[in-house]
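K.L.:
This is a predicted model, with the sequence first.
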Amino acid sequence: MSMGKYLPLLAALALGTSVVAANAQEGGPGAAYEPTGLRAGSFVILPSTELSATYSDNIFRTDTNTVDDFIFTIEPQVEVQSNWGRHALNLYAGLQHNFYDDNSDEDNTNWVVGTDGRLDVTGNTNIEGALSYRRAHEERGTPAALTLAAEPTPYDALEAAVTLNQRFNRMTASVGASYTDLDFDSVDAIGGGTINNDDRDREEFGQKLRLGYEVSPDTSVFVEGRLNQRRYDLQPPATAVNRDSDGYAVEAGLSFPATRLIRGEIGIGYQEQSYDSAAFDDVSGLAYHADVTWLATPLTTVSFGAGAEVGESTVGGSGGYLAQYAEVGVDHELLRNVILDANFRFENADYEDVSRNDDYIDAGAGVSYLVNRYARVRVGYDYAERSSDAVGLDYEENRVGISLILQR
């Protein structure tokens, strides 16, 4: 294994670790560990850079003939946040480059730029908006990733959303719309040839309406309806089948954003996605979500998450799949500047029209040492597994790594 071309990155990781360790006394007992940022008028600039080295025992996430490798990552990013009394405007940009030591075909660069904000029209009315553009690569082993691709599939995504929020005494109403444009690149295929992904390019439109009522100062009930339209760029005869679809979801639930020990939201309902082509059956099932944080003790925070959605299938003969997940995470402050974390996630992807059902498990644990407000070091372990009805798609992967996060 030749690591010469990564010596500058490894040197930066080692040098950065030694420098922040030498300045550890800046933290001291009782010192703050959150970044303060750079003041620029009425904005705060929060730059950061993460350097990491990771070992994986199965980088391609295959059932047999597994390949191990070292992965080195550099990830600079910057956030700009307003500190106005009214309104809000945030800007962000980030880049992530992954270097593989022995398998350079897996090298990839991801980046994103975006903005979001809020316009306070009155004390009871505001408009929220967001706009972003990103260049990314599909992670191997995920439900939509192509199993025959010789390298991670790159794609571009343009996303925009706007929401109008209105309060009427104890009642609230929100109406919003979203837009996503996805453009997938062609990739080399395992064994030769090229996979043309033009048939995956599409636009997705979404609309939602939500009504809420405050039953107490810290608890609200709500009902929400959502619509979506998915329109593919290619239509027959340019492609074999029309993959356009329309869907809806209805949920009711509770929101508790301001309680002392627990905050978050839960909802449950029903969803359905209908396809224009008679070759695809509708995908339907429970619609639900949970995003709850529990302050178990002054030193321990437990987070719960769950959800269900209809995804677009890349499996021949299947229009979509119903994905359902549940996850839990724990953060414990062992010392003021030593944080332990652990997480577990289970996801099921049930494909319509074909005999394929996948179970995913992702779990991990780590420890972070907060050197001072400018730097932290994390060492962690992650485990990933897929168990599938389809032959040859099972995998297990173990990862161990160390990261240095520099922030201002």
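P.N.:
Arrived safely, thanks for sending.
K.L.:
From here on, just use CA atoms for contacts and neighbour counts.
P.N.:
OK.
K.L.:
Tell me the spatial nearest neighbour of Phe304, not counting adjacent residues.
P.N.:
Nearest in space to Phe304, with sequence neighbours left out and distances taken as CA to CA, 6 or more residues apart in numbering, is Val328 at 4.6 Å.
K.L.:
Which helix or which strand is home to that neighbour?
P.N.:
Element membership of Val328 [criterion: DSSP states H and E] is strand 320-335.
K.L.:
list the buried ones in that strand?
P.N.:
Along strand 320-335, these residues count as buried under the neighbour rule (16 or more other CA atoms under 10 Å): 320-333.
K.L.:
Please compare the first structure with the one that follows:
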Amino acid sequence: MYKQYISSAVLLLASTLCVTAQAYANDQALAETPVFKRVPPAYEPDGLKWGGFIVKPQIEVETRYDDNIYSAETAEKSDFIVKTTPSISITKEYKDNAFWFSGEYGMERYAENDEEDQDTLEGLFGGLVRLTSRLTSGFEFMAAKSYLNRDTPGSSRQTARPVEAYTSSAEGFVNYNRNRLNLKFLGNVARKSYNDSADAATGNTIYFSDKNRMVYGGALETSYQLLKTDDTEHKFFTNFTYEKSIYDENSNALSANDYSEAGILAGFSTAYKGLLFGKIGVGYVRQDFKNTPNQDLWDIEVDLAYNITPKTTLKALAGRELKQDNSFVAGYLDTSYTLGVDHEFLHNLYGGASFTYSDLDFSGGQSTRQDSDYITNMYLKYYHNTNFESRLGWRYKERDSNTAGASFDNNIFMYSLTGKL
């Protein structure tokens, strides 16, 4: 009898120690990850398993209040918006290979300004195939329907309806790894097209179809591992990129200004003792145009995260990008900087705040225009249980422009509830 009690007690103690050890290991793994990337394992749904497939359905309902839906300098309009987004992901693993499909449909409805209602779609299919112990390849096909953001320069603030945008793309890569060296070859092709719209004041047609184009691209990404231990990894990387945009011949276009872009970015990436993560790179980008002078820039890319405590992460980002528009109605150089902090208040409650400054330096037909964007974001995320999570957020954006009618400010308050299996 006593031996039976002792055996039961030993088994109970052993199982308790195993569970405690696993929980400690999970906590340690989370503590060595930036806060904004953490998902507590206890709140990660397993999905539905059927015939070797893992199916994860999800639905998100987001409500938000926007005090300036047209991003207008004067005559601002506010509204309440509800967006419902059902989605699904399906994955299948076979030996060392994996395949996946995901799709989502977004229904966005405005309480008063129903002309702003939007329906978005996105579908994606991809795969990862291991060819040899050192060689892997992958592919991905995507199709999406979206809308131009009204707060983006050169977008659709002046149109009666949001402008629909369609994207379809295919990309593939081959990755080779040998000892410390890694080489990755990528190629992609995309089709981008837009619907025309009407001026909200005059009813005249505003042509967005002059942005319709094919985009062809390729890249070579190289990295060399300088140091690798159990908790530290340092790499040197060099990325070479090339992209060519060919615009449709369109009688309504101001010009079909095809261009190619070539760039190089080199730098250093690290994951240091569960404390410091990220990369710093510098490079050079050149754009060659068919009908207008060429442009180039010195590029920077900074993406750093530092766990100042096990529950607090500081982050810093910086980058430059040439954003072009056929006919140069709104071609500009975007230089942006972001500082932020994320904190784990409880094991299932996270929050954070960030501030972004962007300098927009225009070219072409608006070469005298200069904009500055100031963006503040705050959020709280709460995991109710394995199947439900909530998010509360606020965003404030202010644009200061030297061009009449281009300045604005905008507050957005939002709450979302997500259910998943």
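P.N.:
That came through fine. These numbers were taken from a predicted model, which means no experiment stands behind them.
K.L.:
I'd like the buried residues of strand 320-335 of the first structure laid out as TSV, including distance to Gly141 of the first structure.
P.N.:
Converted to TSV, the buried residues of strand 320-335 of the first structure look like this (distance: CA to CA, whole Å):
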residue	distance to Gly141 of the first structure
Gly320	17
Tyr321	15
Leu322	17
Ala323	15
Gln324	16
Tyr325	16
Ala326	18
Glu327	18
Val328	21
Gly329	22
Val330	25
Asp331	27
His332	30
Glu333	33
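K.L.:
Tell me who's in contact with the nearest residue to Leu48 of the second structure once chain neighbours are set aside.
P.N.:
Once flanking residues are discounted, Leu48 of the second structure sits nearest to Val55: 4.9 Å by CA to CA, 6+ apart. Counting by CA atoms under 8 Å, 6 or more residues apart in numbering, Val55 of the second structure touches 47-49, 88-91.
K.L.:
Same question for Glu397 of the first structure.
P.N.:
56-59, 61, 383-385.
K.L.:
Kindly recompute the last result at 10 Å.
P.N.:
Contact analysis of Glu397 of the first structure by CA atoms under 10 Å, 6 or more residues apart in numbering lists 56-63, 66, 68, 362, 382-386.
K.L.:
residue in the second structure matching it?
P.N.:
When the second structure is aligned by TM-score structural alignment, Glu397 of the first structure is paired with Asn410.
K.L.:
does the closest residue to Phe99 of the second structure other than its chain neighbours belong to a helix or a strand, and which?
P.N.:
Sequence neighbours aside, Gly127 is the residue nearest to Phe99 of the second structure in space, at 4.1 Å (criterion: CA to CA, 6+ apart). Following DSSP H and E, one finds Gly127 of the second structure within strand 118-130.
K.L.:
which bit of the first structure covers that strand?
P.N.:
So strand 118-130 of the second structure sits over residues 108-120 in the first structure, by TM-score structural alignment.
K.L.:
correct me, but Asp205 of the second structure touches Thr159?
P.N.:
One correction, residue 205 of the second structure is Thr, not Asp. Yes: the criterion here is CA atoms under 10 Å, and Thr205 of the second structure meets it with Thr159 at 9.0 Å.
K.L.:
what touches both of those two?
P.N.:
Common contacts of Thr205 of the second structure and Thr159, defined by CA under 10 Å, 6+ apart, comprise 196-199.
K.L.:
Please, where are all the helices along the second structure?
P.N.:
Ranges of helices in the second structure, per DSSP state H, are 2-31.
K.L.:
coming back round to it: please flag which of the contacts of Val55 of the second structure sit within strands.
P.N.:
Among the contacts of Val55 of the second structure, the subset assigned to strands under DSSP state E consists of 48-49, 88-91.
K.L.:
Closest one of these to Lys244 of the second structure?
P.N.:
Closest approach between these and Lys244 of the second structure, by CA to CA: Ser89, at 31.9 Å.
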